[in-house]
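Chemist: Here is my input; please provide its structure:
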Amino acid sequence: MFGALAKSLFGSSNDRYVKSLRKTVEQINAFEPTISAMDDATLVAQTAKFRASLAEGATLDQILPEAFATVREAAKRTLGQRHYDVQLIGGMVLHRGEIAEMRTGEGKTLVATLATYLNALEGKGVHVVTVNDYLARRDCEWMSRLYNFLGLTTGVIVPNLSEAERREAYEADITYATNNELGFDYLRDNMKYERNQMVQRPFNFAIVDEVDSILIDEARTPLIISGPTDDKSELYIAVDKLVRQLSDTDFEKDEKQRSIVLTEDGTEKVERMLEEAGLLQGANLYDFENTQVVHHVNQALRAIFMFRRDIDYIVKDGKVVIIDEFTGRMMDGRRWSDGLHQAVEAKEGVNIEPENQTLASITFQNYFRMYPKLSGMTGTASTEAAEFYDIYKMNVVTIPTNLPVQRQDDEDLFYKSLEDKFKGIAKTIKEHQLKGQPVLVGTVSIEKSELLSAFLKQENVPHSVLNARFHDSEARIVAQAGRLGAVTIATNMAGRGTDIQLGGNLEFRVEDELNAMPEGPERDAAIERIREEIKTERQQVLDAGGLFVLGTERHESRRIDNQLRGRSGRQGDPGLSRFYLSLDDDLLRIFGPDTLFARMMRSSLEDGEALPPSKWMSKAIETAQKKVEQRNYDIRKQVVEYDDVMNDQRKVIYEQRSDIMDAGSVNDVVTDMRHETINGIVGAACPPGTYPEQWNVEGLKADVERTLALTPDIDGWLKEDAVDPEIFVERIIAMSDAALAEKTAQIRPETWASIEKSILLQNLDHHWKEHLATLDALRQVVHLRAYAQKTPINEYKQEAFALFERMLNSIREDVTNTVSHIEFQLQEPTPPPLPDLPDFLTSHIDPFTGEDNSADIDAGTRGLITTTIPRMAPAMAGATGGDNPYADQNISRNAPCPCGSGEKYKHCHGALA
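Modeler: This next block holds a predicted model:
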């Protein structure tokens, strides 16, 4: 009670924080008259002035008011837009490394320019992160007009860029990119062998657009770079055929946990079928030899009975493409791991691509936590404020709207069945369309979108469908969803990045209608006509009540519902929102309380009748959503906990790789590894505190021979009086050092340094890859330790640490083995072959006789030939005095004879008698 009273008197903590920022807004506004009076050249010079101030020791906070005022003026001149005061507050929140929660249509893209420009002045690079390639390109192209005007460079990272293009984009002052591309570039960079091959700079500052979608929704699964393993497509197909024969009584399905397990009868049935197919070793499915088969059976069960086409995935161009459950978008290039994707491919009868082995992996949580300063913006973050702070240490600040919100949010309507609900929705849509009110319909899956589309066709309601099947045209469809009487069905609306403007979008209409019209007065007049049409149509839509947002069911997350609602009521426009529910909805069927179902059934609803709106019902729905949100948070938290263990190890490996690449020589590292390996070999054969009679001398000899390519006289050393393992170590190290020094003396030092570096990096990468595969396998089974009353995460940490130690030992041994066995084949470098010279004629005038000796055979016709060709006998009897068949041809005496003898004419047929 006292809290509510204090809030009413003093405002919430968020209100007080926003109020404190208004003092800085006043400072920014005070600069406006001065900066507005500047000409373009003076305004552009502000960037150099700010950078000079920073170089002299000024802080970003000190130059913030004038820098923000500069950006505001530049936006007016380049974009025709002026930042509102609330947008300046949003820019300050982003600069402070916090999350700005701003309603749809409040101009988040423009807000980001303030913090982006300010932080880019340091020259360390700013990353603006978007949810898809379209938005990255669009925002970069749109906002680069402002940044370039002020003298900053911009770049964009999208798929299919070359390494050089990526490097250039990252070197820019401001880089727009998708979260996936940033993460994959980081992993790829840490798989390269030369520092100059890497594309990313050290992390500085990132602004994440649709921060809840990227850092919450997509953070449930890590980014993985993998390579193909052996092809097992025949096994997948065989197992798929067997599992399809199972009935519902053969397995137990838990839709909450998305898990499925065989019953006892189901296990016996599978064993019999596998035996007949020759896929089972022994009689027990769970024998160690059948581990792989069990794995395939489990994944086939999930693929066939748990994953649904057009909801979890679609089949496009002969490939299974995952559907993002939160945004409804296709996730091209992303594949389920652990053989699940292959099982779905077998189910759908498409080409089965080989399973992949993890080469590098990172979660979005650990990737984005590497930025020294991280901020974000979205329309819906407050429901996940606790998670943002727990994981990213980011506060959520709700920014007030520029104009008061006039949207009316009605209570939910409840129907008994799915069919009744869709019939009611179709009739409602038709009613609103007839009076000209645009309707945006939100669905949770492609399947529901197409079902509703069929109902609307029965009612003869023209409409557009926006889902993963029509991903390419999503911006165009969304942009025109506010036109008079427009009906748009959208599968989730998270991160669409395009505002719904009442009356239509001028930019898209011009592009659609005037694309072929050349620039000139006629085109300008047509644009003005479209602008007037939009103005008139906007007023008609406002009179009809603005945009009506209709949700066909509640989403698992309240954020997605709020994102859908937020599409209506943009910039003070009127609007309406309402959700329609039924007992068949997944949220209520899986997570709803039993009492809810009981009360609904007792209400005796007539077919087609809707339950009157009630606050009790809305509360029950919210409770179900909170359950799901908590479950999803637990999943994400578990992903982070497990990846934190790997992240510590990842940092060690990547730092070592970085040090190796930067070092001129790694000889000290390789030498230390070799000496430690020798210590380990001797220590294993001659444990401390034991007698010589107990030592494994033969094993020591074999290990030294195998690892170091040496044959020390250990038997002779044992006959000495003061025999000691430390002496063994010293002598073997001395022998190894001498042997290696003798080898390396044969080549240049820089060549050996390059060889050592290559050996070290290749071994590091090979063992890290194997270690990741081992950790993946461990993570899949460690939960079974819970049956022994042990905490799985603690068990995982202990096992992972032991495996990491073992990996480091293996790296040392393998590097030592490779270095010790290396042999150099010294060969004189063969000179590269000279290129073939073209045939050409030479002129060579004898200075004494004045004769042209170009054809002298001893000089050569090609200028380089020095081989002497024996003189040939005259080809004809008349050559020394007989008839000359060429006498009438006026041939030069020094030219080759036409008979082909190779002699000069004067020595052959042209010889004087």
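
Chemist: Every contact and neighbour count from this point should use C-alpha atoms.
Modeler: OK.

Chemist: Return the set of buried residues in stretch 352-369.
Modeler: Taking 16 or more other C-alpha atoms under 10 Å as the basis for neighbour counts, the residues of stretch 352-369 that come out buried are 352-368.

Chemist: Stretch 811-830 too?
Modeler: Of all the residues in stretch 811-830, those buried under the rule 16+ other C-alpha under 10 Å are 811, 812, 813, 814, 815, 816, 817, 818, 819, 820.

Chemist: now do stretch 123-141
Modeler: Across stretch 123-141, burial judged by 16+ other C-alpha under 10 Å covers 124-137, 139-140.

Chemist: Looking at those, which are in helices?
Modeler: Where the buried residues of stretch 123-141 overlap with helices, as defined by DSSP state H, the overlap consists of 133, 134, 135, 136, 137, 139, 140.

Chemist: Show me what the longest strand anywhere in the chain is packed against.
Modeler: The strand that spans the most residues within the chain, counting by DSSP state E, is strand 574-582. The helices and strands touching strand 574-582, judged by 3 or more C-alpha pairs under 8 Å, 6 or more residues apart in numbering; DSSP states H and E, are strand 406-409, strand 413-415, helix 418-434, strand 547-551.

Chemist: So which residues make contact with it?
Modeler: Residues outside strand 574-582 that contact it (C-alpha atoms under 8 Å, 6 or more residues apart in numbering) are 405-418, 421, 425, 542, 545-554, 565, 568-569, 588.

Chemist: and this one, so I can compare the two:
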Amino acid sequence: MFEAGKQMPRREHDIVKQERAGMLGIGTIARKVFGTPNDRKIKATRPLVDKINVLEPEFEKLDDAGLIAKTEEFKTRIADGESLDSLLPEAFANCREGARRAIGLRAFDVQLMGGIFMHQGNISEMKTGEGKTLVATFPAYLNALTGRGVHIVTVNDYLARRDAEWMSKVYGALGLSTGVVYPQQPEDEKKTAYAADITYATNNELGFDYLRDNMKSELNQMMQRDHYFAIVDEVDSILIDEARTPLIISGPSQDRSDLYMSIDRLIPELSDDAYTIDEKTRNVTFTDEGNEALEEILHARGILPEGQTLYDPESTTVVHHVNQGLRAHKLYTRDKDYIVRDGQVVLIDEFTGRMMAGRRLSDGLHQAIEAKEGCQIQPENVTLAQVTFQNYFRLYDKLAGMTGTASTEAEEFMEIYGLGVVEVPTNRPIARQDDDDQVFRTAQEKYQAIADEIKLAHEKGQPVLVGTTSIEKSEMLSQLLTQAKLPHNVLNARQHEKEAQIVADAGKLGAITIATNMAGRGTDIKLGGNVDFKVMEALDAEPDGDPEEIRRRIEAEHAEAEAAVKEAGGLFVLATERHESRRIDNQLRGRSGRQGDPGRSSFYLSLEDDLMRIFGSERLDKMLSKLGMKDGEAIVHPWVNKSLERAQAKVEGRNFDIRKQLLKFDDVMNDQRKVIFAQRREIMEAEDVSEITDDMRHEVIEELIDVHIPPKTYADQWDTEGLYAAALEKLGIDVPVIKWGEEEGVDAEVIRERMVEASDKMMTEKAEAFGSDTMRQIEKQVVLQTIDQKWRDHLLTLEHLRSVVGFRGYAQRDPLNEYKTEAFQLFESMLESLRETVTEQLARIRPMTEDEQKAMMQQLSQQQAALRRQTENAAAGHPPAPGEGDTAAAPEPGSGTPDAATTPLVEGFDEGDPTTWGNPSRNDACPCGSGKKFKHCHGRLA
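Modeler: Next up, the predicted model:
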């Protein structure tokens, strides 16, 4: 063994060195002879890069119009059958020249390589600062020539807008259009953005627009036109870290605020032995003693009725909410997992440290946290449509990605998405110094050592970026630096709005920036500071100054500052903990040493860190105690690094297995989702769906006959009375079924034919009364709305099935197979129910009488008057009257249908029952009587 901070004994050190040298020698020889798979891929692109370089002088001679003419020529050649691969050298050469003229950047050979790999459907792993934003323009330009549209996906709205604005100059110089999609964007703008040749958007907005499109009722309302080719920036963050996050459009369910508050008050009364916490799986469960104590408290509080136990089926809801309350208190920590802002609980992304505004935890957990923090409790939501990022991005015909760190997850990218990972060489050799990890006994010793290290770096002018794992730890470290009188910036979810500015300043001489691990991702930290930000600040301070003169002055000052920072050692990345994923650590480390700049990275750890504590630091702690480590001493050795990497690899493997298993379950729903969404699109594309509704009606008649007149039975065994009642209720036809059953020689087939004839005649008469065009529109809307309603109910049923199917494992049955079987049966039942409901709805509709139309017009007039009053009050600064405030969000039904005054309603219109409202237009007053426009009330998206 070796002592802390000391070298190994010479002989032992030599033996280890010789063994390692021998092993490494064999591997090195093999690599020299055969090359690594990555080397072979790099080598294979050299001829293509050479072709592009040979073409460069030819494209330099073209004028600006000539570049655009080339684009049109390429489009024609593609239309004539030429492949994108054969066009690649010319297209890349054209794009390189367009970028050089438009934004003054000439792509390096390694950037062309990155673009080639992405065009081939791979992930290009390129280090921070290697110009990935420019690299994406090459495959985007080439694939956009097909006319099908390319989506470039970023992790936040700021980057989507920045990249779109910057790179649109390149695409514009080549004759292509650029669009950007962002939240709350006007619909006509969004449609234009999706119609552009290249569209920049966040992963969230793309996924939500996909779901919204599949809730629309007319094709011309849909935003996305195709899923052809997507380039995903920070691909590891989106397709790995957020892969398990479902995008959900939801509507409100009943308000249970009192129940949440009651349960929240009893959680602190539970003793520590009433439950057990498993930090590895982030789960908490009641012990047997805890269940008994809980039952007594629930009886005493009146939450659980006397005589009812926790194990009764009626107690399911209470037990579920108590479990969620316990999780909220014991597993979710303020300023780590969430923050409270403006009276709302806002989740924090554990990987990026960013706020996730608008995202809520499901199954009542978010409400339990709101109760814990004393915030207003928002009602639980029911799912109306959902998709995971895994399944959304697998919709694309071709997928590519780029990031600084993907190789550690290469297996998952290939297995789940079919994406290869290629490490693209840097343009200049990496000059960063990566220190071995320093492991301390306690967190206090670690933080003191960190403060001392920061002080040393600051004194020589070296900028320091300190990576932390939570807001709480970043602010605790900030207090430590304040006490040491070290000036610094803190970048976490609380300073979210200042992110770009703080990151821009992080490379200045002597700057100290504390950040949650991945805050600021997507923005380069440039040594000496960011010239563009400095110019903007100077222009604000000197509005009358000459912009060109100011830029020249600042660029000269920046060159001096950059040289001073390089002299001080470049950016020093100091990480205060290891993350569960090596990739997150590598991302943090990669912020330093961009484009051959000098830099340094170091990880400071303690045995009290989450990763060390949860994954077996006890043995290490005992060993260090025996070695006699003194306070403030650290253990530093490559073996420790290897040991930590193995622990991280185990966690990564476990997380991959969880994601893979979840994907198998989600694939069951995904297959059904594709069927439903494809069916909806077919219906929207069809001019006339009467054939579909006729088939549905005839199948319902078939089922009614089978139920009431079973095959191979005698007439006296028939239930003709039941058939008569069912025909009246489900088909809306009053036919003498009982009398038919008494006729001589009449069998089930004859009765079926007569019922079909009667129902067809009734629907023909209805079509004449409404008018053929109106009837076709009614049929389409009824079918679409019924599909949507049934699909929502089906999603809820599948959620419930998924929550209990795991228990089948105790009976030696495979939960996944059980889920697949039952989900399929449920899907078939849903389709049967769909036929019945559509038939029933169409049987009930009738044209409105003149009196009913007048009453409807009067009601609309009153609602519009109330809306005007509300608008006038708002403009004058008066608070809304009771009933005029915000209403709970509901799904967006189809729009663009005839006015509410002329929309045929289902018989028995009820203000409180949305299923009887027909299909109001987006700008009509909401039928619920709130006085708001439909789009601001029950037509508003969650």
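
Chemist: For the contacts of strand 574-582 of structure 1, I'd like a selection string for PyMOL - just the buried members, please.
Modeler: A single PyMOL command is used to select the members of the contacts of strand 574-582 of structure 1 judged buried by 16+ other C-alpha under 10 Å:
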select buried, resi 405+406+407+408+411+412+413+414+415+416+417+418+421+425+542+545+546+547+548+549+550+551+552+553+554+565+568+569+588
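
Chemist: roughly how far apart are the spatially most central residue of structure 1 and residue 158 of structure 1?
Modeler: Here the mean C-alpha position of structure 1 is nearest to the C-alpha of residue 180 (C-alpha atoms, centre = their mean), at a distance of 1.9 Å. Residue 180 of structure 1 sits 9 Å away from residue 158 of structure 1 when distances are taken as C-alpha to C-alpha, to the nearest Å.

Chemist: residue in structure 2 matching residue 784 of structure 1?
Modeler: Alignment of residue 784 of structure 1 against structure 2 is given by TM-score structural alignment, with residue 807 as its counterpart.

Chemist: Count the neighbours of the spatially closest residue to that match that is not a sequence neighbour for me.
Modeler: Spatial nearest neighbour of residue 807 of structure 2, excluding adjacent residues (C-alpha to C-alpha, 6 or more residues apart in numbering): residue 815 at 7.5 Å. Residue 815 of structure 2 sits with 19 neighbouring residues when counted by other C-alpha atoms under 10 Å.

Chemist: so residue 815 of structure 2 touches residue 806, yeah?
Modeler: Yes: with contact defined as C-alpha atoms under 8 Å, residue 815 of structure 2 reaches residue 806; the gap is 5.4 Å.

Chemist: Reformat the buried residues of stretch 811-830 of structure 1 as a markdown table; add secondary structure and distance to residue 493 of structure 1.
Modeler: Formatted as a markdown table, the entries for the buried residues of stretch 811-830 of structure 1 read as follows, by DSSP: H, G, I helix; E, B strand; the rest coil; distance: C-alpha to C-alpha, whole Å:
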| residue | secondary structure | distance to residue 493 of structure 1 |
| --- | --- | --- |
| 811 | helix | 49 |
| 812 | helix | 52 |
| 813 | helix | 54 |
| 814 | helix | 53 |
| 815 | helix | 53 |
| 816 | helix | 56 |
| 817 | helix | 57 |
| 818 | helix | 56 |
| 819 | helix | 58 |
| 820 | helix | 61 |
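
Chemist: got a markdown table for these, with distance to residue 382 of structure 1 too?
Modeler: Compiled in a markdown table, the buried residues of stretch 811-830 of structure 1 are given as follows (distance: C-alpha to C-alpha, whole Å):
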| residue | distance to residue 382 of structure 1 |
| --- | --- |
| 811 | 47 |
| 812 | 50 |
| 813 | 52 |
| 814 | 52 |
| 815 | 52 |
| 816 | 55 |
| 817 | 57 |
| 818 | 56 |
| 819 | 57 |
| 820 | 60 |
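
Chemist: Residue 255 of structure 1: which of those is nearest?
Modeler: Of all the buried residues of stretch 811-830 of structure 1, the one sitting nearest residue 255 of structure 1 is residue 811; the distance, using C-alpha to C-alpha, is 43.6 Å.

Chemist: aligned partner of the closest one in structure 2?
Modeler: With the correspondence set by TM-score structural alignment, residue 811 of structure 1 lines up against residue 834 in structure 2.

Chemist: What ranges does the stretch 151-300 of structure 2 have for its helices?
Modeler: All helices of the stretch 151-300 of structure 2, identified by DSSP state H, counting those that start in this stretch, fall at 157-173, 187-195, 203-213, 235-236, 257-266, 288-301.
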